[in-house]
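A.B. asks: here is a sequence together with a model predicted from it:
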Amino acid sequence: MNLPNKKVAVLLATHNGINWVEEQVHSILEQRNVDVRLIISDDGSTDGTYPLVKQLARTDARVTLLSDHSAVNGAGKNFYRLIRQADILDADFVAFADQDDIWLSNKLEYQIHTLIKRDVDATSGNVVAFWDDGQRAFINKAQPLKQLDYLFESAGPGCSFCVTRTLFDELHDFVQKHTDENLPDLHDWLVYAYAREANYQWYIEQRPLLKYRQHQHNVVGVHKGFRASIKRLVTVKQRWYRNQVQLLSYLLLSYCQERKTSTSLMHRMVRLNFSDRLVLAFNVSKFRRERSHQLVLSLMLITYVF
């Protein structure tokens, strides 16, 4: 692969990431055979992250720091600020980056090759999670897409996303029209949902292209073990998950071009009365990519846990 003329804008959100961000920035700037520009937004860091990234921007012309570094209180809101304010100039593609991961040196080159070869608008992929104690885990997100999975889950970690300029420009306009309070908490979920509902083509790559660092401050992270299962159950019981699904359904109903099947089920998702729950439970094969998740969602719908 030789893509020396392809320009990629990478959007990086930071918050109190002094322990990891410099290593991540270097892994982004050292991407092979692409022209990278890194745009950083800091969410009111208090640990020295902001002075560090400011210095990185001074010493490398490829790095830009948004002038607004006030606290927005959340990674999702920080990425929404990046989507609204980042000047991506003449970039052909846009990628999203977390502050604590490590990209393989061919990540962007491989993803751009995938976008062009498969003639798709966005790509994401599997990752290798790692912990400070040396533990490693392969995280598989490359299950076949389902008709409406985007209402109930993302395509994987947002740090693995790379999209075309055309898709990003349309996403920018969409985010610009809404306040943070009217958008989902997780930006990557919105990016995936908007792209799918707007009929953009998405491909999930099997090959892992980044190391996905795990630590106690992860916003989402890997759902692994008993404690993670309890955490997931709490978010469901507290209605956070249901509220996010309903918010996405409402947003897409009010904005995107309607399609008969999705429109009907989205209306049911927003309304969510007893008959709606039965219909939705019958259609769970359209909502989640993994069979076990479909069964759990069906049960939660019928029992009002969701």
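C.D. replies: It's in. Numbers count the residues shown, from 1 in each chain.

A.B. asks: C-alpha only now, for contacts and for neighbours.
C.D. replies: Fine.

A.B. asks: the strands in the stretch 101-250 of the chain, which residues?
C.D. replies: 102-103, 122-125, 127-130, 136-139, 162-164, 202-205, 210-213 (DSSP state E, counting those that start in this stretch).

A.B. asks: here comes the other one, which I'd like you to weigh against the first:
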Amino acid sequence: MSAAPPLHILLATYNGARFLPALLDSVLAQSDPDWVLLVRDDGSSDDTVAVLHRYAARDARMRLVVDGAATVGIRRNFERLLDCARRAGAASFALCDQDDLWCTHKLARMRAALDGAQARHGPSTPLLAYADLALIDDAGRPIAESHFGWAGAPQVRHGVDTWLIAHNLIPGCAMVGNRALLELALPFPSQVFHHDWWLVLVASAAGQVIAVDAALTGYRQHSGNAIGAASPTSRALDFIFHFRRSLDEARAQYGGAVDQAAALVERVGAGGHHNWIAAAGAARDRLGAPLRRVRIRAILAGPVRRIGLARNVLMLSASLFALRSRRRERSGAPSVR
């Protein structure tokens, strides 16, 4: 056995019994054996907990987190797991989804990328590494070789830029991070929209993000996905045929981006990279401006834009109503549909 400290794999479950055994089998089959799997179930009503207990009895590296809390949702579920890892002294962590498949060498490749970055930048630098994913269907059959290519953003295979402030294309199940990132990202501010988006934002603004140009996860697409992958064409068709729903989702993401940008400036502050803090401040002040014309100008002229024309058109549409909708939500008044 190597002397490497165990990497803490964090698995949030909820009614995932159908695909969970395949995921757990792929984790148990990792070529890197130095890991601990922390699992917190969020109140499943199917056989998820029974599956977890069965696998935990087989391998002592798998530990169930029982905190007595009610169902808290995916964001808070992962926050609790991240905090458990921090309190357990984790030197590094990986996020894990209940319905995916891990390639045998995923953990080894991702740990090597993280360790290499830590050797270059030091353990006090918040670090996050991510890899591409291959899309698979319910039966595990291939849909696409590259999640980023399927999403119309192949450049994400090689790194991130300040577009990340406006939207995130990197699923949490593709990420690993170090202890310095845990310490800075926790506790989550109330404005956090998605846990994985927040983690990669903090690492980008205050540390380093490393792209591993390989697909190391089978990212399963099915009707039960909390957040799945969609091609630009399917998103465009969805926008046309389900306009109202798409616009509501776009407004929520727009508002979430503005709120997270404000939280990022507050959390990272002057110690962050100047270009990231400046871009986050612009998103907070200009994308979140009360005047519609200021918001529109900010999208058209930058510095915070999304990848691809269609995403920016959707962002522009959302900006026309985003602040009005958010004011109604905060005041408790019903929004006009």
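C.D. replies: Great, that's in hand. This is a predicted model, so every value here is computed, not measured.

A.B. asks: any idea what the TM-score is?
C.D. replies: After superposition, the two chains reach a TM-score (TM-score structural alignment, normalised by the length of structure 1) of 0.84; 297 aligned residues with a Cα RMSD of 2.9 Å.

A.B. asks: before we move on, the earlier item: how about the strands of the stretch 101-250 of structure 1, which one is nearest residue 71 of structure 1?
C.D. replies: strand 210-213 (23.4 Å; Cα to Cα).

A.B. asks: next, format the strands of the stretch 101-250 of structure 1 as a markdown table and append distance to residue 243 of structure 1.
C.D. replies: Below are the strands of the stretch 101-250 of structure 1 laid out as a markdown table (distance: least, Cα to Cα, whole Å):
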| stretch | distance to residue 243 of structure 1 |
| --- | --- |
| strand 102-103 | 32 |
| strand 122-125 | 25 |
| strand 127-130 | 28 |
| strand 136-139 | 26 |
| strand 162-164 | 27 |
| strand 202-205 | 25 |
| strand 210-213 | 27 |
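
A.B. asks: of the ones you listed, flag the one that's most buried.
C.D. replies: strand 122-125 (a mean of 26; mean count of other Cα atoms under 10 Å).

A.B. asks: for that strand, packing partners?
C.D. replies: Here strand 122-125 of structure 1 touches helix 107-118, strand 162-164, strand 202-205, going by 3 or more Cα pairs under 8 Å, 6 or more residues apart in numbering; DSSP states H and E.

A.B. asks: turn these into a markdown table, columns for distance to residue 287 of structure 1.
C.D. replies: Compiled in a markdown table, these are given as follows (distance: least, Cα to Cα, whole Å):
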| stretch | distance to residue 287 of structure 1 |
| --- | --- |
| helix 107-118 | 24 |
| strand 162-164 | 23 |
| strand 202-205 | 16 |
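
A.B. asks: figure out how far stretch 42-59 of structure 1 is from the centre of its chain.
C.D. replies: 23 Å (Cα atoms, centre = their mean, to the nearest Å).

A.B. asks: what's that stretch aligned against in structure 2?
C.D. replies: Stretch 42-59 of structure 1 corresponds to residues 41-58 in structure 2, going by TM-score structural alignment.

A.B. asks: list the buried residues of that stretch.
C.D. replies: 41, 42, 43, 48, 49, 51, 52, 55, 56 (16 or more other Cα atoms under 10 Å).

A.B. asks: then stretch 230-239 of structure 1?
C.D. replies: Quick answer for stretch 230-239 of structure 1 (16+ other Cα under 10 Å): residue 236.

A.B. asks: related to what we said a few turns ago, nearest to residue 271 of structure 1, of the helices and strands packed on strand 122-125 of structure 1?
C.D. replies: strand 202-205 (28.5 Å).

A.B. asks: on contacts alone, who are the packing partners of the closest one?
C.D. replies: Going by 3+ Cα pairs under 8 Å, 6+ apart, strand 202-205 of structure 1 lies up against strand 122-125.

A.B. asks: number of nearby residues for the residue lying closest to residue 262 of structure 1 once chain neighbours are set aside?
C.D. replies: Closest residue in space to residue 262 of structure 1, ignoring its immediate chain neighbours: residue 148 at 7.1 Å, by Cα to Cα, 6 or more residues apart in numbering. Using other Cα atoms under 10 Å, residue 148 of structure 1 has 22 neighbouring residues.

A.B. asks: show me what residue 148 of structure 1 lines up with in structure 2.
C.D. replies: Under TM-score structural alignment, residue 148 of structure 1 pairs with residue 162 in structure 2.

A.B. asks: surely residue 207 of structure 1 and residue 126 touch.
C.D. replies: Yes - contact criterion Cα atoms under 8 Å: residue 207 of structure 1 and residue 126 qualify, at 6.1 Å.

A.B. asks: of these two, who's got more company?
C.D. replies: Under the neighbour definition other Cα under 10 Å, residue 207 of structure 1 and residue 126 were set side by side, and residue 126 has more, 23 against 15.

A.B. asks: now the more buried one: how far from residue 133 of structure 1?
C.D. replies: Distance of residue 126 of structure 1 to residue 133 of structure 1, given as Cα to Cα, to the nearest Å: 21 Å.
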